[in-house]
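*Asks:* Below are the sequence and a predicted model; questions follow.
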Amino acid sequence: MSETGQPEVHGFQTEVSKLLQLMIHSLYSNKEIFLRELVSNAADASDKLRFEALKNADLYEGDANLRVRVSADRDNNTVTISDNGIGMTHEQIIEHLGTIAKSGTAEFFSKLSGDQASDSQLIGQFGVGFYSAFIVADKVTVRSRAAGVAASEAVEWQSEGEGQFTTRKIEKANRGTDIILHLKEDEKEFLDDWRLRSIVTKYSDHISVSVEMLSQEIPAIEAQDEVKDEDGNVVTPAVEARDAVPAQWEPVNKATALWTREKADVSEDEYKEFYKHVSHDFADPLLWEHNKVEGKTEYTSLLYIPSKAPFDLYNREKQHGLKLYVQRVFIMDDAEQFMPTYLRFVKGLLDSNDLPLNVSREILQDNKVTQAIRKGCTKRVLKMLEKLGTKDKEQYQSFWNEFGQVLKEGPAEDFANKEQIGKLLRFASTHEDNSTQNVSLPEYVERMKEGQDKIYYVVADSFEAAKNSPHLEVFRKKGIEVLLMSDRIDEWLVSHLTEFDGKTLQSVARGGVDLSKLDDEETKEAQEKLEKEFDSVTARMKEALGDKVKEVKISHRLTDSPAVIVTADDDMSIQMQKLMAQVGQEVPEIKPIFEINAEHDLVKHVADEADDDKFNQWVEVLFEQATLAERGSLKDPASFVTKLNKLMMSLTK
């Protein structure tokens, strides 16, 4: 290897500079993860070469035996991680080692807590694994040659972890990448071969690429004759001369694809470490499932549910999916065709025998095999979660707190599994006295009152607004449970999940709510009598409000509040109107239904008001008050305040 060019000096992206300072000065816990990250990156480089070589076998350059080598040099105080994978060009090395995606980096820094142990766990999860080298090294040298590129086009990258790095052209006979860590003075423990072996065995045993280290050199032995004592007994046996046996590269890890092994032969720790390899997550997974499917479509799946949500969980455009292998050959990362978007948090891999080795993303789109595998994997994940929700409610609650809002996207996206997804959903409810979303639809159905045929819910901007909604008054009086929804996605959810277990989901803020089935005859007669008595009042109120409302009617849902607005069953809900307005969509003008509580003292006072002007002002104040309670805002709040002030002043005279 020789230098062929003058070094070029480059400045790190600002985010990288900040990250390097963090690595160098702050993250000292669990230092050994640097080797896990670098070996994992090297294995990925081998996988990428194997895939590219499917189209161009010349990239192997006569050496198809892919491996990663780890070695220590005590004389030079260095540790080197070498691979003969895909390698990097000059442009690629600047792009990959000088820049980090800004959105991911900003989120990385926002997650830092100051706790060294927990902060170090974020490495790798945010794609910054290479920079963990600076935890133990005060200088890092990278020498790389891309497969298929001339030896003279290799490149050397070097940095001391400060504000800049240098690159230069070099000669490199072999393709692939060498990462040389110049260790800090207090990190000499990593020069010990046994220490390095233990780290590789701990973190990289499952990697399908062979991770090799040098064996111990065996010294030469001179020939020695047999020696006997005076009684003729052999004291020292004869020894034949033996040449010195030089150190040889030997595998340290099992180097077998973990998913191809029998489940009984894979330990729990191996499954956990493999998850960390495929997900770049430091935390253990919540649960996993390893399955081999045989029959019309044959494939192996290893699916994991993480214990913590990734930073970009709510970015639906972010690439997600499973690692795809075909006949044990790595094909692609993030094969999203095998997992619906609402399950984008699922990690793992698929290995299919029924897809061609040259499969591409385009071929996967409309492939019948892909559709069959996607269907099978989706059902398996849903069953995993249902089983967890039944067997361990505490663990499931932990899952729901992390991923629940994403799972709520399911009914809109996956009609075929709508009922199954419905079983997994959790909500706050009037049955509980807190905002925890821990009530399932099956539990709600089990607690339904005799004669109740609907699942009632209310959607509001916050849990407090939902809990204190005037729409709940009659439901509390009758002891009917109502689901309290306050996530932004909830209105979208209930527009697609319209029924569960044969029961219709009914918003309590709709005009069509009818609890008459639960009323006795005496109550029904009293309500009919009240409606007749107030016929003239409701007609007068409708005239006062004009085209602001669809109709004015006596409410049977209120016990404490004077009035409320609701929407007709066939109109867009108020919450959906608000959501559309927030995202800049044009919202159609929808007139609400104005319901009044005829037994409320304020309504009785208004009904008795003979002065038409004052009557109209009172009606408008009641209507705008109800609108404010439901929508959280008014088109003209100043006008409302003026009318309210006038009425209050008139009461003091």
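*Replies:* Cool, the structure landed. Numbering: from 1, shown residues only.
*Asks:* From here on, just use CA atoms for contacts and neighbour counts.
*Replies:* OK.
*Asks:* ok, and for stretch 26-34, which residues are buried?
*Replies:* Within stretch 26-34, the residues that count as buried by 16 or more other C-alpha atoms under 10 Å are 27-28, 31-34.
*Asks:* contact partners of stretch 495-502?
*Replies:* 411-412, 418-419, 422, 441, 504-505 (C-alpha atoms under 8 Å, 6 or more residues apart in numbering).
*Asks:* From residue 589, how far off is residue 568?
*Replies:* 13 Å (C-alpha to C-alpha, to the nearest Å).
*Asks:* With neighbour numbers in mind, choose between these two.
*Replies:* The residue with more neighbours, out of residue 568 and residue 589, is residue 568; 17 against 8, by other C-alpha atoms under 10 Å.
*Asks:* rewinding a little: reformat the contacts of stretch 495-502 as JSON lines; add secondary structure and neighbour count.
*Replies:* Output for the contacts of stretch 495-502, formatted as JSON lines (DSSP: H, G, I helix; E, B strand; the rest coil; neighbours: other C-alpha atoms under 10 Å):
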{"residue": "411", "secondary structure": "helix", "neighbour count": "23"}
{"residue": "412", "secondary structure": "helix", "neighbour count": "15"}
{"residue": "418", "secondary structure": "helix", "neighbour count": "18"}
{"residue": "419", "secondary structure": "helix", "neighbour count": "16"}
{"residue": "422", "secondary structure": "helix", "neighbour count": "20"}
{"residue": "441", "secondary structure": "helix", "neighbour count": "19"}
{"residue": "504", "secondary structure": "strand", "neighbour count": "14"}
{"residue": "505", "secondary structure": "strand", "neighbour count": "17"}
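*Asks:* before we go on, here's another structure to hold up against the first:
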Amino acid sequence: MNVNKQETLSFQSEIKQLLKLMIHSLYSNKEIFLRELISNASDAADKLRFRAISKPELYENDSDLHVRISIDKDNCTLIISDNGIGMTRDEIIDNLGTIAKSGTKTFLKSLENDLVKNNKMIGQFGVGFYSSFIVADNVTVRSRSVDASIDQGVVWKSSGEGEYTVANIEKCDRGTEIILHLRESEKDFLEDWKLRSVINKYSDHISLPVEIMIKNEKDHQITWEKINQAKALWTRNKTEISNEEYIEFYKHISHDYSSPLTWTHNHVEGKQEYTILLYIPSKAPFDLWNRDQQHGLKLYVQRVFIMDDAKEFIPNYLRFIRGILDSNDLPLNISREILQDNVLSRNLKNAITKRILQVLEKMSKNDLEKYQNFWQQFGVVFKEGPAEDINNNKIISKLLRFASTYTNSSLQNVSLDDYVSRMIEGQKNIFYITADSYVSAKSSPHLELFYKKGIEVLLLSDRIDEWMMNYLQDFEGKRFQSISKTDEFLDKLANDNLKTEQKILEKELDSFIERAKKILGDRVKNVKFTNRLTDTPSVVTTDVNEMTTQMAKLFMSVGQTVPEIKYNLEINPDHPLVQKASKVIDENIFSDWIDIFFGQALLAERGTLDDPNLFIRKLNKLL
């Protein structure tokens, strides 16, 4: 073997941490490494098929592609090889020396203290090749790219201790060979029965033949026996596929250790012919919110792999969906640029979106526990739907879940159908309030009237909620109404059955309002009495067309300039503090009272004040 240009390199820092966890943590499911390596080999074959669309000379026959597993008990090594696309020297360094996955740092940060013990998370994150070090103390990778000559092969070696070596070698055949020097404690993986068991469990669905070496003890002849079905799972009849096979296929394409929540498998014929196998995961990935998070479907055209993460077929609010799309109508040489402007692609996207929403709708009706699990994991992302997918707004609205004053819990499990069914006689609106947290929403003074009248209010505390409500105009003919805005119905509700004594009291306090307006000046839009409140002296509201506090916070969080919000100060004339302040003659002291009423109303609404120290000094002075 001709070895040259050898160099020793260090792993990316994240990989050093990852390998340390792999090697020193007691991994609960060690056999997962074989699934990961076979999955990678399958991907290498898919990529070669795709390249061969434009360069048929790259390989002669599709049936020649395979993954082979051989055992060398004398040297305690297990070898997994494929004749797929292979890697160049630069690709080996890029693929095996760094982790490009954007959420890696977040993942590693989370693996602290007790979480290290729960190291199933390693499998959930899908670290692929690096799982080799769970069972091996030394790993060698020999590879040659399909584009490279025999003398441009490359060998990569590492013991997983922070460094690796790379050198050029001569390699006669294309593809990749991974040689695992197993630890003494992992010799079970050198047994034929053990390997067959693991492959049948995890890799039976792989469309590539997985072959194991058979050595004749008499004449030492070597043959290869296929031990998986080697038929693309999605092309098989649904009645032939077990739940276990569906689950393992999901783990193969998603590199997720957990089983999916549910899935749908459909073959569609008509104007367009295609097959979809779509999965809803049971857990959100660590990098779901990262802007560069990869998502989308594996795209096949006439069973030929075209690309990973084809996001053109999934709307962004459903980016957690995993699965495959196999189309008979798209051209084999299709590119991302063509996909973006392709009518067929848009039709497929619409059909796939409707199918996913149907699956979620069925789950929401027939399995509340499972749907609640979905909502807890992906609800915040799904809330992007009303803005992004106007055509499906009706079904999306039915799938939304909220916390509310009815349940007295932060759990978001109230549907809009539930809310409408509990509306009181004469109620025309669906009332909601947005806040920074559930506790802030639940304790808002705006709710006092609604508690008093027995009217349910939706409590919205996710950052995206205020933005989402701009795209939810009505539901089943009921208009959405923020209770922090001025509204004729709310005023009527507050003033119904108003006692004569209260009307007289307000008239007596008319001068109070005029004095307050003079003190606050252009800091407010208006000052008026309100009967919305029972336990609070004052509250601020915004006009119907004014930007809300939560929307302003949302814009500021992304660096946008926000115009100043002019609030209405509404004062409770029945509150003892208001009545006490109304009798104050000294204008300076009265001014302090008004500033306190305004300040505490702002504090309840915004959570902050422009000058909290001034507010505290005035409060202390009055105390």
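*Replies:* Yep, it's here. What you see is a predicted model, and the numbers here were worked out from it, not measured in a lab.
*Asks:* got the buried residues of stretch 26-34 of the first structure as JSON lines, with distance to residue 46 of the first structure columns?
*Replies:* Listed next are these as JSON lines, based on distance: C-alpha to C-alpha, whole Å:
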{"residue": "27", "distance to residue 46 of the first structure": "29"}
{"residue": "28", "distance to residue 46 of the first structure": "30"}
{"residue": "31", "distance to residue 46 of the first structure": "25"}
{"residue": "32", "distance to residue 46 of the first structure": "22"}
{"residue": "33", "distance to residue 46 of the first structure": "20"}
{"residue": "34", "distance to residue 46 of the first structure": "19"}
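*Asks:* Need the counterpart of residue 233 of the second structure in the first structure.
*Replies:* Counting by TM-score structural alignment, residue 233 of the second structure corresponds to residue 258 in the first structure.
*Asks:* correction: residue 593 of the second structure
*Replies:* In the first structure, the residue matched to residue 593 of the second structure (TM-score structural alignment) is residue 618.
*Asks:* For the host helix or strand of residue 504 of the second structure, buried residues please.
*Replies:* Here residue 504 of the second structure sits within helix 500-508, counting by DSSP states H and E. Buried residues in helix 500-508 of the second structure, counted by 16+ other C-alpha under 10 Å: residue 506.
*Asks:* Stretch 539-556 of the first structure too?
*Replies:* Result for stretch 539-556 of the first structure [16+ other C-alpha under 10 Å]: buried residues 540-542, 544-545, 549, 551-556.
*Asks:* Do I have it right that residue 459 of the second structure meets residue 431?
*Replies:* No - using C-alpha atoms under 8 Å, residue 459 of the second structure is not in contact with residue 431, being 9.1 Å away.
*Asks:* Looking at those two, which has the bigger crowd around it?
*Replies:* Per other C-alpha under 10 Å, whichever of residue 459 of the second structure and residue 431 has more neighbours is residue 459, with 28 against 21.
*Asks:* before we move on, back to that, which two in the buried residues of stretch 539-556 of the first structure are spaced the farthest apart?
*Replies:* 544 and 556 (22.0 Å; C-alpha to C-alpha).
*Asks:* Compute the number of surrounding residues for residue 355 of the first structure.
*Replies:* 19.
*Asks:* ok so, going back, which ones among the buried residues of stretch 539-556 of the first structure lie within helices?
*Replies:* 540-542, 544-545 (DSSP state H).
*Asks:* Relative to residue 361 of the first structure, which of those is nearest.
*Replies:* residue 545 (58.7 Å).
*Asks:* Now do the same for the closest one: its match in the second structure.
*Replies:* Checking TM-score structural alignment: residue 545 of the first structure goes with residue 520.
*Asks:* Which parts of the stretch 351-500 of the first structure are strands?
*Replies:* 426-429, 439-440, 454-459, 483-485, 499-500 (DSSP state E, counting those that start in this stretch).
*Asks:* winner for burial among these?
*Replies:* strand 483-485 (a mean of 27; mean count of other C-alpha atoms under 10 Å).
*Asks:* Can you report how many residues neighbour the residue lying closest to residue 153 of the second structure once chain neighbours are set aside?
*Replies:* If the residues on either side of it in the chain are set aside, residue 153 of the second structure comes closest to residue 144, at 4.4 Å by C-alpha to C-alpha, 6 or more residues apart in numbering. Using other C-alpha under 10 Å, residue 144 of the second structure is surrounded by 31 other residues.
*Asks:* Please look at residue 144 of the second structure and residue 175 and confirm they touch.
*Replies:* Yes - with contact defined as C-alpha under 8 Å, residue 144 of the second structure reaches residue 175; the gap is 5.5 Å.
*Asks:* Are there residues contacting both of these two? Which ones?
*Replies:* 86-87.
*Asks:* Distance-wise, check the aligned residue in the first structure for residue 428 of the second structure relative to residue 92 of the first structure.
*Replies:* Counting by TM-score structural alignment, residue 428 of the second structure corresponds to residue 453 in the first structure. Per C-alpha to C-alpha, residue 453 of the first structure is found 63 Å from residue 92 of the first structure.
*Asks:* before we move on, what about residue 313 of the first structure?
*Replies:* Per C-alpha to C-alpha, residue 313 of the first structure is found 28 Å from residue 92 of the first structure.
*Asks:* Same check on residue 293 of the first structure?
*Replies:* 39 Å.
*Asks:* just residue 228 of the first structure next, same as before
*Replies:* Using C-alpha to C-alpha, residue 228 of the first structure is found at 69 Å from residue 92 of the first structure.
*Asks:* between residue 453 and residue 92 of the first structure, which one's more packed in?
*Replies:* residue 453 (16 against 12).
*Asks:* Tell me who's in contact with that one.
*Replies:* Residue 453 of the first structure neighbours (C-alpha under 8 Å, 6+ apart): 503-504.
*Asks:* buried set for the longest helix seen in the first structure?
*Replies:* As assigned by DSSP H, the longest helix anywhere in the first structure is helix 368-391. With burial defined by 16+ other C-alpha under 10 Å, the residues of helix 368-391 of the first structure counted as buried are 369-371, 373-375, 377-378, 380-382, 384-386, 388-389.
*Asks:* circling back: quick check: of the buried residues of stretch 26-34 of the first structure, which lies closest to residue 351 of the first structure?
*Replies:* Nearest member of those to residue 351 of the first structure, counting by C-alpha to C-alpha, is residue 33, at 27.7 Å.
*Asks:* So for the closest one, what's the nearest residue that isn't a sequence neighbour?
*Replies:* Residue 33 of the first structure's closest residue in space is residue 132 (C-alpha to C-alpha, 6+ apart), at 7.6 Å.
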